[in-house]
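*Asks:* Here is a sequence together with a model predicted from it:
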Amino acid sequence: MSFFPENTSRLFIDGELRASSGGTYPVLDPSNGEEIGHAADATEDETSAAVAAARRAFDTTDWSRDHALRARCLRQLREAIDARLEEIREFTIAEVGAEHFLTTGPQLEGPVQGLDYWAELVEGFEWVTDLGTADVMGLSSRREVRREAAGVVAAITPWNFPHQINFAKIGPALAAGCTVVLKPAPDTPWCAAMLGELAGATDLPPGVLNIVTSSRNEIGAQLTRDPGVDLVSFTGSTATGKAIMRTAADSLKRVFLELGGKSASIVLDDADLGSACMMTAVNASMHAGQGCALTTRLLVPRERLDEAIELTTAALAGLAPGDPRDPGTMCGPIISARQRDRIAEYVELARAEGGTIECGGAPPEDKTSGYWFTPTLISGLDPSSRVAQEEIFGPVLVILAHDGDQHAIDIANDSPYGLSGAVWGSDPARIEYVVNSVRTGTLGVNGAQWYGVDVPFGGFKQSGIGREMGIEGFAEYLETKAVGTPG
């Protein structure tokens, strides 16, 4: 496998693969804890060089104005990835612990195919809107509105769905005409680093795309401060998002933030309880619960609480953690020992808050290496408890009782987050009322999926600012300019 280890242990700056003067750091396979290679550990000077290259490419080339070139490069990048898709799938599973079945969707193939969407959008977008001629203070003037690239983008991405989030940022940013410095999470650097080699198969001008991997989160903070950066696009924790906003305020940088979630799956009293409990259990457990939009609160009618606990416990029992390379595995490993221990701490907190661990609650006994946690159901908590309010980022589902539709809505909305959710029922009018009342950026009805490259993704409240993907996500990387000429 040619990506191991040389080409994934280099930085990509100004069109060149280069070794880092900061050396390298180890990359681990979370399914067994073993070292599988190394990644370049970028220094502050190298990060500054990446920003300078992006700045130069934006300011001195036609990249931002050459729509045809951008569309061509995006398609070339997709083709280069397709040619090595199985190779990339293999190391994605190894590095991320991503389940094989998810790599056929949002963990790989979905976002890669989405590059065609961004290319088509470049070609069909209305870059100039003619507002016609008007008499303005005695002068006949023709007005138009132009959409232009925002500038240099610092894209800072997390470890849980790296391909999805990397491409959800660089796809629209490059399509819009921006230049990019991509800084991936320390745990999953290869999913970003591989783009450096693949960029060589495209017509991307030097400096348009730069990739700096690092073991230190301080490199992300440096990008946020750098005066050469015009826009910061960040996905991660709400706490870090707030810090980015504070730092970016000094230079009034634009920020896009996709942050945390504690999404509710609302089961109405006329719903198919078995399907709702099964699907919510699967949703909370896939990728070991390491997804901000996964539903981790299950709200059921109080009179059916015991039945729902029984059904959900049975469903979770069939989702035992397994080898992510097995196409049948739904729940893979936890990304790191630190994250596994954090999940365990929340389970202990649930006990202290008066909760009952209905199933799971610990690493599986048959896994002696790597980082794992058994899908867990917790009952008996107050909706205001920390475990029912805070994002755990593990396969932990909290079940709560409600006393009717409005009470369920109130519980769902009683959260600092508003990222995703679900509703289950059979009365269309009641379902519509819930959909209109829950303050969340995405929501699925009776198991239907909202995900797609053409669908805007983001949240209300402390789940973020702005939208990623779709036309709305494309607009995040554009500026608006109004021009008047003699009419």
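*Replies:* Now that the structure is in, tell me what you want to look at. Numbers count the residues shown, from 1 in each chain.

*Asks:* rest of the way, CA atoms for contacts and neighbours
*Replies:* Noted.

*Asks:* Which residue, neighbours along the chain excluded, lies closest to the most centrally placed residue in the chain?
*Replies:* Central residue of the chain (Cα atoms, centre = their mean): I165, 4.4 Å from the mean position. In this structure, I165 finds its nearest non-sequential neighbour in T157, 6.5 Å apart by Cα to Cα, 6 or more residues apart in numbering.

*Asks:* That neighbour and A185 touch, don't they?
*Replies:* Yes: with contact defined as Cα atoms under 8 Å, T157 and A185 form a contacting pair (5.8 Å).

*Asks:* More neighbours: which of the two?
*Replies:* The neighbour comparison of T157 against A185 (other Cα atoms under 10 Å) goes to T157, with 28 against 23.

*Asks:* which residues touch the more buried one?
*Replies:* Neighbour list for T157: 165-166, 182-185, 234-236 [criterion: Cα atoms under 8 Å, 6 or more residues apart in numbering].

*Asks:* Mind doing that once more with 6 Å?
*Replies:* The contact partners of T157, taken as Cα atoms under 6 Å, 6 or more residues apart in numbering, are 184-185, 235.

*Asks:* With P172 instead?
*Replies:* Contacts of P172 by Cα under 6 Å, 6+ apart are F474.

*Asks:* One more pass at 10 Å, please.
*Replies:* 74, 114-115, 117-119, 121-122, 178, 468-471, 473-478 (Cα atoms under 10 Å, 6 or more residues apart in numbering).

*Asks:* Put this next to the previous one:
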Amino acid sequence: MEPLPTANLFIEGVSRPAQNGKLFDNISPWTGEVVGQAAEATAADIEHAISAARKAFDETDWSRNHTARHQAVTRFVEQLEQHREQLVTIARVEVGAGVGAANLFQVQGALDGARDLVNAFASVTWQESRGVREFMGSNTERVVTREALGVVGAITPWNVPLYINVGKVIAALLAGCTVVLKPAPDTPLMGAIMGELAALAELPAGVFNVITSSDPAMAGEMLTADPRVDVISFTGSTAVGRRIMAAGSVTLKRVFLELGGKSARIILDDADDFPMAVMSSIAVFHAGQGCALPTRLLVPKSRYQEAIECLSLAYQGFEEMWGDFDNPENIMGPVISKRQQERVMGYIQCGLDEGANLLHGGNRRPDKGTGFFIEPTCFIDVTNDMRIAQEEIFGPVLVVIPFEDDEDAIRIANESIYGLGGYVVSGDLERGKYVANRIRAGAISVNGGMSIIGDLPFGGFKQSGMGREWGPEGICEFTDLKSIAWSVV
């Protein structure tokens, strides 16, 4: 495994080290070893990034010159596309993605989404006439304008960093905002590379800035507390989201949160190919490290034993299809870190303590390498009140829950503090859509439909967050409306 380049800060158009020259280690999940280093931003560096973003918003025409801005962001997206292979390498080495996952959702999904946002820009209405209205004996001409919110602090996680970085940064820039991106400590290079590509795209200085730090909280706390930052857009855990919302309330910031999930996949008894629907439900893509991945599998009691048999076959068949760094078909590698490995193993023990039974897996896999490997794991005999059914594990762990009928399935799916994604499989499309409409979540797939894609809004209900990313709605989240009226004869 070749070493990765150093992740530098990118502030006011310049890629540079931290002011004190300090670095922190970038650890590959595949080996648990150092594969690169990243700049350890100081408080002064973060202050510089905020000042640069504020200056670029207040003192340039970035927010007002829609044509020039769209052209600049288009160049930025083109640079991302031209450096696709470099991005795939970072996703494999730094993020721990299998080759299949790195090529698909990790990178190509991000690039497709970036292009979708660039194309969605044309559908945003920046000024709309509301006509003349007579009021109290005089006529008034009115327009409604859409304006950028200001400086955005974008705080992103480690699981699909390029995809989430792009969803926030490209949308905010298209809206006319300026951005300070703070990537997760586990994946600093996927943020830093965006700074380097922004320079190649000749984005104006200060419009986009990147700060990296091994401290998971300092930079985010500074962004959230600083009155010069108008918006915080955060993707991560619900617990941290609560803290950001509370801290942002002091300055009444606009806060967008995309938080945890415990999405249910409901397979109804009339599914056209019930065995295949069940077998394709194993929680293995990117080791289950996705907030909207379905980690609760709901199957009818009348076909419960059949479902268990199908899952057993699926997991046995997958045994040699994961954990190989060089296999282009692998979609599952290690979890991101030793800390995450311990967390997931703790939940597996919790499931056993709660009385659930392991159908498959449940172990570390040191035979796969020196990194943070956990084998694909499936619990049966699960009830929806167990912690493993209610809490986000963020690992390759599936729980299987039986239901009586459609209403019972809907009840179980909704019996959660989360509401991010949902999945329904039925041989009757209208039946499937009825169930989908009853699930309280932001993105629902019926019979394999793509409900999470770059031209559709994405976000959660309940404690899965607030606000929407992607599509024209994702751009408009970073804007506000202003009414202007003038007297006419």
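*Replies:* Cool, the structure landed. Since the structure is predicted, the reported quantities are computational estimates derived from the model, not experimental observations.

*Asks:* circling back: now for the residue nearest to the centre of the first structure: what does it line up with in the second structure?
*Replies:* With TM-score structural alignment as the criterion, I165 of the first structure lines up with I164 in the second structure.

*Asks:* now the residue lying farthest from the centre of the second structure: how far from A171 of the second structure?
*Replies:* Distance from the C-alpha centroid of the second structure, by Cα atoms, centre = their mean, peaks at G137 (53.0 Å). Per Cα to Cα, to the nearest Å, G137 of the second structure is found 43 Å from A171 of the second structure.

*Asks:* since we're on the closest residue to G458 of the first structure other than its chain neighbours, how many residues are nearby?
*Replies:* Spatially, and ignoring its direct neighbours in sequence, G458 of the first structure is nearest to R467 (4.7 Å; Cα to Cα, 6+ apart). R467 of the first structure is flanked by 21 other residues according to other Cα under 10 Å.

*Asks:* Pretty sure L259 is one of the things R467 of the first structure touches, is it not?
*Replies:* No: judged on Cα atoms under 10 Å, R467 of the first structure makes no contact with L259 at a distance of 11.0 Å.

*Asks:* Can you work out which residues contact both of those two?
*Replies:* With Cα under 10 Å, 6+ apart, R467 of the first structure and L259 have common neighbours 458-459.

*Asks:* which element is the match of I165 of the first structure on?
*Replies:* helix 161-175 (DSSP states H and E).

*Asks:* Okay, buried residues for that helix please.
*Replies:* 161-175 (16 or more other Cα atoms under 10 Å).

*Asks:* same question, stretch 344-355 of the first structure
*Replies:* 344, 346-347, 350-351, 355.

*Asks:* Dump those to CSV, plus distance to Q406 of the first structure and secondary structure.
*Replies:* Formatted as CSV, those follow (distance: Cα to Cα, whole Å; DSSP: H, G, I helix; E, B strand; the rest coil):
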residue, distance to Q406 of the first structure, secondary structure
A344, 33, helix
Y346, 29, helix
V347, 29, helix
A350, 26, helix
R351, 28, helix
G355, 24, coil
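
*Asks:* For the match of I165 of the first structure, give its distance to A122 of the second structure.
*Replies:* Per Cα to Cα, I164 of the second structure is found 22 Å from A122 of the second structure.

*Asks:* V160 of the second structure now?
*Replies:* Distance from V160 of the second structure to A122 of the second structure, by Cα to Cα: 27 Å.

*Asks:* Give me the more crowded residue out of those two.
*Replies:* Neighbours around V160 of the second structure and A122, counted as other Cα under 10 Å, are more numerous at V160. The numbers are 25 against 11.

*Asks:* Distance check, that one against V250 of the second structure.
*Replies:* 30 Å.

*Asks:* Same check on F234 of the second structure?
*Replies:* F234 of the second structure is 17 Å from V250 of the second structure, by Cα to Cα.

*Asks:* between the two, who's got more neighbours?
*Replies:* Taking neighbours as other Cα under 10 Å, F234 of the second structure and V250 compare with F234 leading, 25 against 12.

*Asks:* Tell me which residues touch the more buried one, please.
*Replies:* Contacts of F234 of the second structure by Cα under 10 Å, 6+ apart are 153-157, 164, 168, 182, 220, 240-241, 244-245, 255-259, 465.

*Asks:* Mind checking what secondary structure it has?
*Replies:* Of the three states, F234 of the second structure takes strand under DSSP: H, G, I helix; E, B strand; the rest coil.

*Asks:* before we move on, back to that, what's the average distance for the helix holding I164 of the second structure when superposed on the first structure?
*Replies:* Mean deviation of helix 161-175 of the second structure relative to the first structure after superposition (mean Cα distance after the TM-score superposition for the first structure): 0.3 Å.

*Asks:* mean deviation of whichever helix or strand comes after that helix from the first structure?
*Replies:* Downstream of helix 161-175 of the second structure, the first helix or strand assigned by DSSP H and E is strand 178-182. Averaged over the aligned pairs, strand 178-182 of the second structure sits 0.1 Å from the first structure after superposition, using mean Cα distance after the TM-score superposition for the first structure.

*Asks:* All good on my end, thank you.
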